[in-house]
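with the input below, show me the fold.
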Amino acid sequence: MRKVSASALYMVIVIALVIGVICAALVAVASFYRLQHQKSFRFERLQHNLHSGMERLLANTDSTLSEGKSIDLYNDEQDSLLIQKYPWGMYDVGIVKAYKLQDTICSIFTIARTVDSAKWCALYLADEDRPLGVTGKTLIEGDAWLPAADVKSTYVDGKQYEGPKNIISGKTSRSKAILPELDKQKIQQIRDQFGRLNTPYNGTEINGIMTVPYDQNEKRINISKRLLTLTKGNIGGHVVICSDSTVIIDSTMQLHNVLIFAKTIEVKNGFKGSCQLFATDSIAIGKRCRFDYPSAAGIVRPDLYKVQVPVQIRLGNGTVFNGSLFTYEKQPDVLKPVIELGDGAQVSGQIYTPGYVRLSEKGNKIYGSVFCNRFLYRTAFSTFENYLINATISSKKLSPYYLTGNLLPVSDTKQQVLQWLERR
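Okay, the predicted model is just below:
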């Protein structure tokens, strides 16, 4: 019998060990790829389910989902959705969570409406039996709803009209004496926020960092009968600040999609951020401020005051506002509301007031639309009504992807994602 050397046996053991390691590695790799494939399949299925949930949510135009709704997609208790929608100022917040066994993905976004092309225009001037006069380098691009007295070039304060021969570049239609109404349900939602002053905050200043996810409970800060200053901080997310007095926003405070409700609101020079400001009396925005889209500033006055207090929104010199400016009075006062733009102030979005829009002599640019009863032009010696001087109002220069809230009368019924807030 032939003997086998010990070294040969050793080599056999080594080769067997190597083969075993290779086989084990192949099994591990196969198992890893199998797990990755299953994970990828689950993620794709979750993404598909999440998209289905978003379609359901965007198709829902009422407010019946504020408490959230769970849906078993395939009746197998494995694939489910949670969809929720609640009002957030002029817009709504949508939340969609898709579940697959232990896996979850979530999308949170603001919801807005597309613009109804049949209602959209650069200018809607209520018919008060007086024409619109244009002077200087005034430019109106887009459709316009005008009084029966129409529009004419004029000579005012030593200035003559220097614009295009066709003063209105788009189609003109006859306006009515009263502006198209704001959405009553949305106005009521905003009004309800002013009355929620339970458990007041005891301080007079808010600073530091505060961020609250939109799928968590609302962080509400209530201030009663005291001035509140927001300074040296960063606030964002599901945060609401409400006061029955004055709120001052310093330029050192950064706001991200926050809601603020107060009697009066003052924004200091140089502020930059995005927020929605709602007041019952006035909003004064300082010089060189920048409000990012989708911001809003609106006056909502639910009752007639015993003492006449004018409703006013003012943008300081050089301020850029990307969003919507509006005023609402349940019972119109003798003193008409005023939205005033300082020298060089620019708005990209919408202006709506059943009162006056006061523009600067040096010219303002409004990219979007203006709905108002009258324009005001004031010099040191006199005031002119329904005159535009060196003003640019252009619906064509607004982004074609612009979306609006259903509060304003040009909104369509179709809902779309306005802004992604959180995706995880």
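
CA atoms for contacts and neighbours, from now on please.
Will do.

got the contact list for residue 279?
261, 262, 263, 264, 265, 298, 299, 300, 301 (Cα atoms under 8 Å, 6 or more residues apart in numbering).

for the first one, helix, strand, or coil?
When you say that, I think you mean residue 261. strand (DSSP: H, G, I helix; E, B strand; the rest coil).

surely it meets residue 245?
No. If you go by Cα atoms under 8 Å, residue 261 and residue 245 don't touch, sitting 9.5 Å apart.

quick one: which of the two has more around it?
Neighbours around residue 261 and residue 245, counted as other Cα atoms under 10 Å, are more numerous at residue 261. The numbers are 29 against 18.

how about that one, what does it touch?
Residue 261 sits in contact with 193, 194, 240, 241, 242, 243, 277, 278, 279, where contact means Cα under 8 Å, 6+ apart.

again, 10 Å this time
89, 190-191, 193-195, 222, 240-247, 276-280, 298-300 (Cα atoms under 10 Å, 6 or more residues apart in numbering).

second chain to compare with the first, below:
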Amino acid sequence: MHNESAASYAKANFENLKSYKQIRLFPNEKIETVFVKEKWGFFDKLTIISSLKKDSIRQDFLVANKRNKNTPALYLRDNDEDFKISGGTRINGDIFIPKKGLKTITIDNNSFEKPIHNGSVFNSQKVFPKHSELTIGYPENYELLDINEINEHSVINGFNEITKVIEVNTKLENLKLKGNIMVTSQDTLIISSSVILEDVILEAPKIIFQNGFEGSAQVFASKGVIVEPQVVLKYPSIITVGSNHIMEKSIIFEGESVFSGLVFMQGGGLSLEKQNTILIKEKAELTGEVYCDGTLSLYGIVNGSVFASALVHKTTTTAYKNLIYNGHILVDKVPGSFFQDSFFQPLDSEEILFVKKI
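Here you go, the predicted structure:
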């Protein structure tokens, strides 16, 4: 009962908890409760410790804002052109698009499907709303390991232990990693299908999830991420590519890949719009939120929301700007209890969600 009360208190007072707070929830009880608030990648990590004499109970949670039901299906920057849908495109939910409006076009005479939008239409702004950069932030104390020093097939590190940082040359394989672990590489990091990950943070210039991988992770890359076919990145996963303004950057979801969480392409404004790209191929299915400060090509399914500075559909001969061809954005398919980035939070949404107990 006390643990439930402590969790309810944390939700109601989360913004005021800061990094450390010790209180007695009930004046007539002798139980002391400590709240410790830290970052774990994208998420806040909340630790609740309730103590009575020499006995204590500890709980750790990943915390984020709860998704607001009024979040739109699509936000597309106003670039003085109309927004076009074609083929089997389906959009369920409100959309923010350029002032020139929504247009249905036919570009494939062999297509017998008609594009559909169900929802209200609003005007977007000419400047794509910016987001503060998502960074990892290393803990003050951690244990640094080389992958070659690990002889076990499984490394499980609780969040009550010091963070383990594992350095990998190129490929991670035949290993289970769970909990308070960060994996880093100075080169392209390849995640084999033989790897099992849960709650782990990955950091490298480029990260590739090979065909058949299944697990959950927070991914921080500076150049790009490739999610191959038959990959399943479970809730609550994060993919973010940094805002390096020099190089081209990309996130690619191959067909039959599955993802649940947040996809975040950080850009550098309109001048770099074309070099920051996300490609969601046919039969790829994402649940959650896609933020692209760059150019998005959507042919698969997003069960959630899409925020993009630009959209493009490319054929062998032509590039169609502001067009979604055969892609689906279904904001009504997001599970009821799902986290949300703070980029587009309606004014009435400040509810805290305990995303996962870790």
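
for the contacts of residue 279 of the first structure, which ones persist in the second structure?
Among the contacts of residue 279 of the first structure, the contacts conserved in the second structure (both residues aligned by TM-score structural alignment, their matches' Cα atoms under 8 Å) are 261, 262, 263, 264, 265, 298, 299, 300.

got those as CSV, with distance to residue 19 of the first structure columns?
Output for those, formatted as CSV (distance: Cα to Cα, whole Å):
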residue, distance to residue 19 of the first structure
261, 73
262, 76
263, 80
264, 80
265, 77
298, 76
299, 79
300, 79
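
can you tell me the closest non-neighbouring residue to residue 221 of the first structure?
residue 241 (4.8 Å; Cα to Cα, 6 or more residues apart in numbering).

the one you found matches what in the second structure?
When the second structure is aligned by TM-score structural alignment, residue 241 of the first structure is paired with residue 183.

my read: residue 121 of the first structure touches residue 395, true?
Yes. Because the distance of 6.6 Å satisfies Cα atoms under 10 Å, residue 121 of the first structure is recorded as touching residue 395.

thinking again about what came up before, drop anything exposed from the contacts of residue 261 of the first structure.
Buried members of those, scored by 16 or more other Cα atoms under 10 Å, are 89, 190-191, 193-194, 222, 240-247, 276-280, 298-300.

okay, and the common contacts of residue 121 and residue 395 of the first structure?
By Cα under 10 Å, 6+ apart, the residues touching both residue 121 of the first structure and residue 395 are 141, 142, 143, 144, 170, 368, 369, 370.

in strands only, show me the buried ones among the contacts of residue 261 of the first structure.
Mapping those onto strands (DSSP state E) picks out 222, 240-243, 246-247, 276-280, 298-300.

quick check, nearest of those residues to residue 382 of the first structure?
For those, the minimum distance to residue 382 of the first structure (Cα to Cα) is 27.3 Å, reached by residue 299.

what residues are up against the equivalent of residue 31 of the second structure over in the first structure?
Using TM-score structural alignment, the partner of residue 31 of the second structure in the first structure is residue 79. Taking Cα under 10 Å, 6+ apart, we find residue 79 of the first structure in contact with 45, 46, 49, 71, 72, 73, 98, 99, 100, 101, 103.

contacts only, for the equivalent of residue 242 of the second structure over in the first structure.
In the first structure, residue 242 of the second structure lines up with residue 300, judged by TM-score structural alignment. Listed by Cα under 10 Å, 6+ apart, the contact partners of residue 300 of the first structure are 187-188, 190-191, 194, 261, 263, 278-282, 311, 326-330.
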